[in-house]
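Enquirer: Need coordinates for the below:
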Amino acid sequence: MRILFIVGSFPALSETFILNQITGLIERGHEVDIYSLHRPKNTQKVHPDVENYRLLERTYYAPERATNAFVRLLQAGRLILVNSGKHPIALLRSLSRFNNRNQLKPIEWVYSTMPFLGKQPYDIIHCQFGVYALKGMILRDISAIQGKLVTSFRGFDISWYVQEYGEQVYNELFKKGDFFLSNCEYFRQRAINLGCDAKKIVVLGSGIDCERFFFKPRFPGSDGKVRITTTGRLVEKKGIAYSIRAVAQLAKTHPHIEYNIIGDGPLKTELQTLIEELNVSHQIKLLGWKHQQEIIEILDRTHIFVATSVTAQDGNQDAPVNTLKEAMAMGIPVIGTRHGGIPELIEDGVSGFLVPERDVETLAEKIVYLCDRPEIWQPMGQAGRAYVEQHYDTNKLNDQLVQIYEQLLINEDKNGVINPNFQEAIA
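Expert: Predicted coordinates:
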């Protein structure tokens, strides 16, 4: 199959779940192109697979736009003249697009169309995140691209974006899209409530490569320290301020606790200030961005993993986050919040604990409970590993993804209606 992935930014260190799908499809013999709507600002740190699979050779960006509006207009005119013979219909239709709240101006559609001029049709156009599917839908409408339109809802697109732009924002996409995926049942139900046909959406979790995350039973270290780790962007919905406050509560009675936070983001300065104000700089460290192998090395020394996601003021929510899956795959007992899709991942009291959002007291209690009972680390870690292997192994999920594509291509009748047995065929 010829498959086009439409993504927000590529390569992106924080989206290994998309990278795993791309490499998995290539390994299975499919031809994959990547259309990145934005050029990444920092490419100094990229996942090794980006180079191993030479993915930048498969990645396309719209031509860079001049900052000056008049110069940008001249550039667009030149692009039209030079490329008018490649796909005149797509260019003319791109110029007919009118500006509204969710669409680009006609001149911007000219830039967006350029990477596809002269390309062969695709079998599948897979848009990663609903917000990018809106652009993929229009690119298909103007005949810049051809293929079955598949959309993955993953988090902010079905939470914050809906709150920001209204519950009707995906109405047209739900009508025109061929099939939809969500990374948890929580977001599947939300899409259905917004108007998505329940027969056209299934859950396909975001996978991890379990072979890269080696299981190791957890035992107290010889130095007596209990090492706690969090991995995630330093943004409101990750709730990291609450885990900092919980560890700070325990600092005096449990001086052996060491808390490392991996990640970067707009709240870095605010969180560092909080750490200093609570006088726990000796126990809590912001480590910044790390690539996957560095994260694995830190997790290898970790005893407890914490992910305290919360619903942000703008409505942004998390699915079952991959950082939790990675920690569970390595045999680490985890603590997460009753938030979004996280309860679909953590079995409370089996592989870890679930606590209410923003509940510092309960979070601190669960941290102490695990710190004081190292004998339960190993059985919890084993349960977590088994659950991730069963439900989130990227190889199994990539096989299911190919099956979804294949069923989508063959199970459509002459009227363009999806076969009602479609979901059963891929279950």
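
Enquirer: contacts and neighbour counts: CA atoms only from here.
Expert: Fine.

Enquirer: show me what contacts Ile208?
Expert: By C-alpha atoms under 8 Å, 6 or more residues apart in numbering, the contact list for Ile208 reads Thr16, Phe17, Asn20, Asn322, Lys325, Glu326, Tyr392, Asp393, Thr394.

Enquirer: typo on my end, it should be Lys366
Expert: Applying C-alpha under 8 Å, 6+ apart, we find Lys366 in contact with Ile335, Phe353.

Enquirer: Please generate a structure for the following sequence too, so the two can be compared:
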Amino acid sequence: MPRPDITLTTSSTSACPRVGYVTKMYPRFSETFIVNEVRGLERRGVEIEIFSLRAPVDTRFHAALADVAAPVRYVPRATRTADAWSALASAHERLDLRALPAATLADLLAADPEDAVQALWVATAAHDAGLTHLHAHFGSVATTVARLAAAVLGIGFTFTAHAKDIFHESVDPADLRVKLADARAVVTVSDHNLRYLHDTYGPDADAVVRVYNGLDLDEYARAAAPRLPGRVCAVGRLVEKKGFGDLLDALALLVADGRDVHLDLVGSGPQEADLRGRAAALGLLRDGAERVTFHGPLPQDRVRDVVARAAVFAAPCVLGADGNRDGLPTVLLEAMALGTPVVSTPVTGIPEAVRDGATGRLVPPGDVPALAAAVGALLDDEQDAARLADGARALIEAEFDVVGTSRRLLDVLESAAAPAAEGRAA
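Expert: So this is what the prediction gives:
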């Protein structure tokens, strides 16, 4: 049952913007933060339609998707010249493209043809649905399309910048600068990101604000089940930035020290074969004495169970060779909410949640002995682990409850959408 303070009265919701959410791919198994965000806004009376630029490829989906009321529109991709002409004709019929400002027409002509066609499709569908604002997740292709579509309609757009879309070597700084400058507001998920964008892009980043990803704490109540002694867990895509190779090395050090430990590793990704090979080479997969379970991807309820039963949650994040890094992993927040003591690294926004000695333990990224020592110390000292878990839960309740984060995000969207009635969509 949703908490009563989430639901607004009819009079309060009448001024809410009608928002089109533009995503590269929806739903994605690893992007639960979008589902949490949409549900939080819908409870506040926001009408949302979701535009997905790519068809989903995941074979599993979280049960929480059933609570999302927003319809999903899968945006056609122009694979033939005829597709482009069809999108252009449909947009012209409804929107009278002859009235487009010269700058908007120039942007469309300069864009990648597929992006331009998808922008026209989104603009037409948003116009027909009476949407008053567009919001994109990640400052890459979804924001490219949202920016163009909003310009065609004469309405505002905003976007959420996470991590890969800010720090990865593939990011085009000039392109991101234009998006930051043109957006009515930009949300980012940590104070670290906020400082970086302000320091790097100066006045073009003046519209950036920080709104943390929120958790539904009705779903993430502190776990009461007994924890399994010696059980360590980690959750995430099996990619370099997660630092799971370091975690396997740390586990091997603990085993060599005579400890009875076991790692539950949840997730899939391109490094799976390498990580399995590494675990085998370290002697962690010997028959009858397996020290690691590779669970693959699991639905949210199963992930919660694994995390809730663990004695320690590890998120040994590192900076990838390509500049990729985690922003502030949602699963780390989930572990803290569930009361599982956490060990992580001071990468990007993580220290804003994991405050060393108060809400968890931080070790230098890539420092395997320090990681092993921190995990071992929490396994040994249940009293200290419980103290850190208490601090973590209190912080999550204060800063990361979706009740508060959705209120803050709605303030941003309402302010950004306010002038939309003067645009072409009116």
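
Enquirer: Please enumerate the strands of structure 2.
Expert: Residue ranges of the strands in structure 2, as given by DSSP state E, are 18-25, 47-54, 72-74, 133-137, 156-161, 185-188, 208-210, 231-235, 262-266, 292-296, 312-315, 342-344, 361-362.

Enquirer: now those strands in a markdown table, with distance to Ala279 of structure 2 and mean neighbour count?
Expert: Compiled in a markdown table, those are given as follows (distance: least, C-alpha to C-alpha, whole Å; neighbours: other C-alpha atoms under 10 Å):
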| stretch | distance to Ala279 of structure 2 | mean neighbour count |
| --- | --- | --- |
| strand 18-25 | 32 | 23 |
| strand 47-54 | 35 | 21 |
| strand 72-74 | 40 | 17 |
| strand 133-137 | 35 | 28 |
| strand 156-161 | 34 | 27 |
| strand 185-188 | 36 | 25 |
| strand 208-210 | 38 | 22 |
| strand 231-235 | 14 | 25 |
| strand 262-266 | 11 | 22 |
| strand 292-296 | 8 | 16 |
| strand 312-315 | 16 | 27 |
| strand 342-344 | 20 | 27 |
| strand 361-362 | 24 | 24 |
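
Enquirer: May I see the ones you listed organised as TSV, with distance to Asp218 of structure 2 added?
Expert: As requested, the strands of structure 2 are exported to TSV (distance: least, C-alpha to C-alpha, whole Å):
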stretch	distance to Asp218 of structure 2
strand 18-25	25
strand 47-54	23
strand 72-74	26
strand 133-137	25
strand 156-161	25
strand 185-188	24
strand 208-210	24
strand 231-235	21
strand 262-266	23
strand 292-296	26
strand 312-315	21
strand 342-344	21
strand 361-362	26
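
Enquirer: what about these, which gets the closest to Ala256 of structure 2?
Expert: Proximity to Ala256 of structure 2 (C-alpha to C-alpha) singles out strand 262-266 among these, at 12.8 Å.

Enquirer: wait, which of the strands of structure 2 is closest to Pro351 of structure 2?
Expert: strand 361-362 (7.8 Å).

Enquirer: Provide the contact partners of that closest one at residue level.
Expert: When contacts are defined by C-alpha under 8 Å, 6+ apart, strand 361-362 of structure 2 is touched by residues Val342, Val343, Ser344, Thr345, Pro346, Pro351, Val354, Arg355, Asp356, Ala374.

Enquirer: That strand vs structure 1 - mean distance after superposition?
Expert: Mean deviation of strand 361-362 of structure 2 from its aligned counterpart in structure 1 after superposition (mean C-alpha distance after the TM-score superposition for structure 1): 0.5 Å.

Enquirer: Can you check which part of structure 1 that strand sits on?
Expert: Equivalent residues of strand 361-362 of structure 2 are located at 353-354 in structure 1, counting by TM-score structural alignment.

Enquirer: Show the contacting residues for the aligned residue in structure 2 for Ile34 of structure 1.
Expert: Matched to structure 2 by TM-score structural alignment, Ile34 of structure 1 sits across from Ile50. Contacts of Ile50 of structure 2 were listed using C-alpha under 8 Å, 6+ apart, and they are Gly20, Tyr21, Val22, Thr23, Ala70, Pro71, Val72, Arg73.

Enquirer: repeat that with 10 Å
Expert: 19-23, 26-27, 38, 70-75, 134-136 (C-alpha atoms under 10 Å, 6 or more residues apart in numbering).

Enquirer: ok, now Asp300 of structure 1?
Expert: Applying C-alpha under 10 Å, 6+ apart, one finds that Asp300 of structure 1 lies in contact with Phe213, Phe214, Phe215, Lys216, Arg218, Glu294, Ala327, Met330, Gly331, Ile332.

Enquirer: Next: Leu286 of structure 1.
Expert: Each residue near Leu286 of structure 1 by C-alpha under 10 Å, 6+ apart is listed here: Thr230, Leu234, Tyr259, Asn260, Ile261, Ile262, Gly263, Asp264, Lys268, Leu271, Gln272, Ile275.

Enquirer: Closest to Tyr170 of structure 1 out of these?
Expert: Nearest to Tyr170 of structure 1 among the contacts of Leu286 of structure 1: Leu234, at 28.4 Å, using C-alpha to C-alpha.

Enquirer: do you know how far Lys252 of structure 1 is from Ile244 of structure 1?
Expert: The span separating Lys252 of structure 1 from Ile244 of structure 1 equals 14 Å under the rule C-alpha to C-alpha, to the nearest Å.

Enquirer: shared neighbours of those two, anything?
Expert: In the contact map built from C-alpha under 10 Å, 6+ apart, the residues linked to both Lys252 of structure 1 and Ile244 are Val280.

Enquirer: Compare these two (neighbour count), which wins?
Expert: Neighbours around Lys252 of structure 1 and Ile244, counted as other C-alpha atoms under 10 Å, are more numerous at Ile244. The numbers are 23 against 11.

Enquirer: aligned partner of that one in structure 2?
Expert: With the correspondence set by TM-score structural alignment, Ile244 of structure 1 lines up against Leu248 in structure 2.
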